[in-house]
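J.: have a look at this fold, sequence not included:
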């Protein structure tokens, strides 16, 4: 549902080159491979796949939650809205991302 809503938000706001990184490998695979009409989320997957046919470039990929601090902060906040100024909790992760800081997973 989050991927669907975020793609819809991107389309409505005129973004035509989108990189969608999800920590749900299952969701990414379902979108890429499609599902049968009997799947629990068949309607949602079908809508997302139809959205991807629009005139835009969308890459949907899997990432580890730990590898995308900014997305993790937003997900914990339940951010499913358009924001013009980053929340204070996001300032440090954005700065670290801009500096190219990498975190090694143990």
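T.: Everything's here; your move. Just so it is clear, the model here is predicted, and its values are computed rather than measured.

J.: C-alpha only now, for contacts and for neighbours.
T.: Fine.

J.: would you state the helices of this structure in chain order?
T.: Using DSSP state H, the helices of the chain run over residues 2-12, 25-33, 42-51, 69-77, 88-99.

J.: reformat the ones you listed as a markdown table; add mean neighbour count and distance to residue 62.
T.: Shown next, in a markdown table, are the helices of the chain (neighbours: other C-alpha atoms under 10 Å; distance: least, C-alpha to C-alpha, whole Å):
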| stretch | mean neighbour count | distance to residue 62 |
| --- | --- | --- |
| helix 2-12 | 15 | 12 |
| helix 25-33 | 15 | 6 |
| helix 42-51 | 16 | 16 |
| helix 69-77 | 15 | 12 |
| helix 88-99 | 12 | 18 |
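
J.: presented hereafter is structure B, for comparison with structure A:
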């Protein structure tokens, strides 16, 4: 990762992930194609529209997410 040049919030996120990986944890990463988890893909794309990395808690999911959640539930 040190050889790559990033811009925006990505370097901060990558650095935070690298710091977490140095802790005494057993960590595994699994790749899922965006089509395999459209809810996560929608939320990830939504996060790119934010000005900064923030943690938010909502009582209900965004309206765009309702259909995707229903599709996931029904298989």
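T.: Here it is on my side, so go on. Keep in mind the model is a prediction, meaning the values are calculated, not measured.

J.: list the TM-score for the superposed pair.
T.: Their TM-score after superposition, calculated using TM-score structural alignment, normalised by the length of structure 2, is reported as 0.56; 60 aligned residues with a C-alpha RMSD of 3.0 Å.

J.: picking up where we left off before, any chance of the helices of structure 1 in JSON lines, plus distance to residue 59 of structure 1?
T.: Converted to JSON lines, the helices of structure 1 look like this (distance: least, C-alpha to C-alpha, whole Å):
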{"stretch": "helix 2-12", "distance to residue 59 of structure 1": "11"}
{"stretch": "helix 25-33", "distance to residue 59 of structure 1": "10"}
{"stretch": "helix 42-51", "distance to residue 59 of structure 1": "12"}
{"stretch": "helix 69-77", "distance to residue 59 of structure 1": "16"}
{"stretch": "helix 88-99", "distance to residue 59 of structure 1": "20"}
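
J.: residue 63 of structure 1 is nearest to which of these?
T.: helix 25-33 (7.9 Å; C-alpha to C-alpha).

J.: give me the contact list for that closest one.
T.: Judged by C-alpha atoms under 8 Å, 6 or more residues apart in numbering, the contacts made with helix 25-33 of structure 1 from elsewhere in the structure are 22, 45, 48, 49, 60, 61, 62, 63.

J.: what's the angle between that helix and helix 42-51?
T.: Put simply, helix 25-33 of structure 1 runs at 60 degrees to helix 42-51, going by axes from the mean of the first three to the mean of the last three C-alpha atoms, to 10 degrees.

J.: now distance to residue 85 of structure 1 too, for the contacts of helix 25-33 of structure 1, in TSV please.
T.: Written out in TSV, the entries for the contacts of helix 25-33 of structure 1 read as follows (distance: C-alpha to C-alpha, whole Å):
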residue	distance to residue 85 of structure 1
22	22
45	31
48	28
49	30
60	25
61	26
62	26
63	24
